[in-house]
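Visitor: Okay, sequence plus prediction incoming.
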Amino acid sequence: MAPPSPELVDELIEEIVLRFPPDNPAALIRAALVCKSWCRLISSPRFRRRFREFHRSAPMLGFLLDLWDNDDKSNIARFVSIAFSSSSSSSFPPRADRRGFALDARHGRVLLYTTHPSSQQHAPFLLDYCFVVWNPITDEQKELPVLTWYPHSPAWKAAVLCAGATCDHLACRNDEPFLVVLVSVAIDDVFVLVYSSETGTWTGPTAHIHLGPTLVYYAVIPMGPSLLAGGQLHFAIEDGRRIISYDIAECFLSVITTPRSHCVGNMGLVTAEGGGLGVVGVEGYKLYYWSPVLGPDDDGWDWKLGMVIELDMMLSIDIGVPTTSFHVVGFAEGWDLVFVCGSDGVYAAALESGQVTKVHGTTHFFGIVPYMSFYTPDLARSVLSPPSAHQ
């Protein structure tokens, strides 16, 4: 019997490696190191395209923690690699801490910002807001034009997303255009500014809405990034009491009231079943999840209570100890995963299974931004150099 042709062997190898779990990039890299032919196969653009099309959902490679650096006396964003399953191991190289805060992450990019005294010498009371869009995979970044504002007004949140018309958003390339959407709250009005990488400029306001009396207008900046669902960017404000939604295509703003509950002040956003908008909240040792439904007589929004996770039953904690408490601090877009901070670290709670996993031991941070992207050997070559100091 004649041996199989090299082409057939390559096809079989590709079909096997194609089924490697995407949250275990180390396995792909080890396979690429077996021999030159395997390396060529697994590092090819064809394999990368097939790998992401086969798995569809990008894995979570880690998250960024917004921290205070006591040595430099400055804010930093630190990338933390994670592996959720026992069969997976993170092979994502360490990254240098980035100066400033991580605000948002989507489509392989991270949005960072810092502030500096205004470059306008005639207005020393202003601040320059400096935004940077960073790709942790390739370690490339782009600085956006500076925005100059008053330091205490308005309050705001921002999001980054790919704007490629033909991109499937499974593995967005660096040359794909992107948008940065900034939603600002000034007393009781909301307006939107948009940066386009294609024009290299900020435009706006592209939309405006009267919010009405706010409870605490500066509470527009809770921990946690935005949520992209149904062609809209959603931002939690007022400690989760309300949600600002921005329709990207129509440049239209709307406001949604979150479920009335005792979780107010400890609520956040999450991707609902089917990819829509969901809400989570913590009261005591219980994590609640609500999904949207049509209101009575098909009039407006309403909320349906779904999963309730008993955190005290899933974790070994001392019930009743005054320091034992949980707070919603973030979520993973496109996943049913919510991050809560306890008195001994950060936990990831899966809404569908109810499983709770400890992912970090720190409690001293300002925010957490999960990062999802495919990481294949063709991309690994660009990130094998050792990290430098703060960038």
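Guide: Happy to help now that I have it.
Visitor: When you work out contacts or count neighbours from here on, use the C-alpha atoms and nothing else.
Guide: Will do.
Visitor: need the helices for the stretch 51-200 of the chain, in chain order.
Guide: Assigned by DSSP state H, counting those that start in this stretch, the stretch 51-200 of the chain shows no helices.
Visitor: Then the stretch 251-391 of the chain?
Guide: For the stretch 251-391 of the chain, helices defined by DSSP H, counting those that start in this stretch occupy the ranges 311-314, 377-380.
Visitor: Most tightly packed of the ones you listed?
Guide: helix 377-380 (a mean of 18; mean count of other Cα atoms under 10 Å).
Visitor: which residues touch that one?
Guide: Residues from elsewhere that reach helix 377-380 (Cα atoms under 8 Å, 6 or more residues apart in numbering): Leu28, Ile29, Ala32, Ile42, Ser43, Ser44, Pro45, Arg48, Ile137, Thr138.
Visitor: Next: stretch 333-340.
Guide: By Cα under 8 Å, 6+ apart, stretch 333-340 touches 57, 227-228, 270-273, 275, 326-332, 346-352.
Visitor: Got another one to weigh against that:
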Amino acid sequence: MREDGEMTGRRPHLAAAPETPLDNEDILDQILLRLLPRPSSLPRSSLVCKRWRRLVSDPGFLRRFRAHHRKVPLLGYFAHDYQCGNICFVPALDPPDRIPTALFSLPINKRSNITGCRHGRVLVINRNRKFLVWDPVIGAQRQVYFPMAFRGDKYMSNGAVMCAAGDPGHVHGCCHSSPFQVVMLGHGAERLLACVYSSETDAWGNPISIMLPQNSMVVSADCPKNTLVGNSICWLLTGENVAILEFDLGRQSLALIEAPQDPYYNTFDSDDYQLMITPAEGGGLGFLALLGFNIWLWKRKTDSDGVVGWVLKNTIELSSVILPRPCVGRSPPAILGLAEDDNVMFLLIDGDGIFMINLDSTQFKKLPVDRSMYLHTCHPFTSFYPSGPLAFTLSPLPRMSGSA
């Protein structure tokens, strides 16, 4: 319209709508990076639109997502169900993040048993002198036969699996294509023996040994049987006394570390005690003793004079932490396992069920229990899930063939 009021034939110019933050892919990328690292977060985001799906399924975004969070989610735990003969998965997260139990299931024969989980892999021992390394998320399996050094009077005590990726900034929890190592521990009449398998070379290294203490210590039957602390795998040794066997992966050396003294008897020789090696808060080696409903936590420290020793850092009274309060008159709690990255202990409390206890914050969570399954040990499992641009669905993975 002209100033004199006469209409013109031109259409009025419409101003372009202002750009919102979500229209800027750099800003949107930073927003999506801050989603919780839960199994449902990225799949749900991918359903918003094609643009979001393209962003969250990009391999570069997935690497940045894992690097941003670093904290790998604890999905649940594995246990050996002796009744059906399978390795069963028990989820620890609530819906919609709960991983279906049937998704992670592995049939094994009667001569096999699970010995641990770490960095997204499960290690199974077969008494026919071989290991099975299983990646439940992608269904990959590899068989590893025992080394020659463990024949004769050397026999297997325990095994451990871990990621061997040495890339700067590598985040454990999506190590499907990364190399891994298996550490095997055994003992003969006089010596403890350790050996390391590398998936990169598909070979075992040279065996490393140390003299057994005179009090005939053996790897503790308590769980967990080994703990990764820094660059060392540690085992609890029990016998007339208690000690810690440390295998330094970098130095390829074995050493014995004295355990802390208990507050009552000076040595942990009471059958009522349950003992466990833990990563200490802030790093380093920790030690836990459970007696009844009381927990003592130690940390190994170096004082100003350079003397290395144990310091009692905390005590936890379970009857005052867990609600509703467990009945003290019942059987004492039983340690089932430890999630190293979270410093979370799994406890079986008779009549109340299985509890996850964070040893730093003392926060707890009760997990569902299958009353038909006998539990002696559980193996916590941490991993980013789903993983990869093609895994944006919670449908079951392809069925695996064969059994351990």
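Guide: Alright, I've got the coordinates. As the structure is a computational prediction, the values presented were derived from the model and not from experiment.
Visitor: quick one: TM-score?
Guide: Superposed pair, TM-score by TM-score structural alignment, normalised by the length of structure 1: 0.83. Supporting alignment: 368 aligned residues with a Cα RMSD of 3.0 Å.
Visitor: quick one on the thing from earlier: please identify, among the contacts of helix 377-380 of structure 1, the one with the most neighbours.
Guide: Ile42 (25 neighbours; other Cα atoms under 10 Å).
Visitor: counterpart of Cys39 of structure 1 in structure 2?
Guide: Using TM-score structural alignment, the equivalent of Cys39 of structure 1 in structure 2 is Arg53.
Visitor: Filter the contacts of stretch 333-340 of structure 1 down to the buried ones and hand me the PyMOL line.
Guide: To isolate the buried ones among the contacts of stretch 333-340 of structure 1 in PyMOL, judged by 16 or more other Cα atoms under 10 Å, type:
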select buried, resi 57+227+228+270+271+272+326+327+328+329+330+331+332+346+347+348+349+350+351
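Visitor: Out of the helices of the stretch 251-391 of structure 1, which gets nearest to Val293 of structure 1?
Guide: helix 311-314 (26.0 Å; Cα to Cα).
Visitor: quick one: the closest one aligns where in structure 2?
Guide: Going by TM-score structural alignment: helix 311-314 of structure 1 matches residues 318-321.
Visitor: Now the matching stretch on structure 1. Mean distance?
Guide: Aligned to structure 1 and superposed, stretch 318-321 of structure 2 gives a mean residue distance of 1.5 Å (mean Cα distance after the TM-score superposition for structure 1).
Visitor: For that stretch, which outside residues touch it?
Guide: Here stretch 318-321 of structure 2 has contacts from Phe293, Asn294, Ile295, Arg325, Pro326, Cys327, Val328, Thr362, Gln363, Phe364, using Cα under 8 Å, 6+ apart.
Visitor: Mind checking which of those land in strands?
Guide: Asn294, Ile295, Phe364 (DSSP state E).
Visitor: So what does the second one match up with in structure 1?
Guide: The reference is to Ile295 of structure 2. By TM-score structural alignment, Ile295 of structure 2 lines up with Leu287.
Visitor: Out of the contacts of stretch 318-321 of structure 2, flag the one nearest to Leu212 of structure 2.
Guide: For the contacts of stretch 318-321 of structure 2, the nearest to Leu212 of structure 2 is Ile295 (29.2 Å; Cα to Cα).
Visitor: Neighbours of the closest one, how many?
Guide: Around Ile295 of structure 2 there are 18 residues (other Cα under 10 Å).
Visitor: residues contacting it?
Guide: Leu288, Ala289, Thr315, Ile316, Glu317, Leu318.
Visitor: Buried ones from those residues, can you make that a ChimeraX selection?
Guide: Applying 16+ other Cα under 10 Å to the contacts of Ile295 of structure 2, the buried members can be selected in ChimeraX as follows:
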select :288,289,318
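Visitor: what's the spacing between the closest residue to Arg56 of structure 1 other than its chain neighbours and Gly295 of structure 1?
Guide: In space, and not counting its chain neighbours, Arg56 of structure 1 is closest to Leu170: 6.8 Å by Cα to Cα, 6 or more residues apart in numbering. Per Cα to Cα, to the nearest Å, Leu170 of structure 1 is found 34 Å from Gly295 of structure 1.
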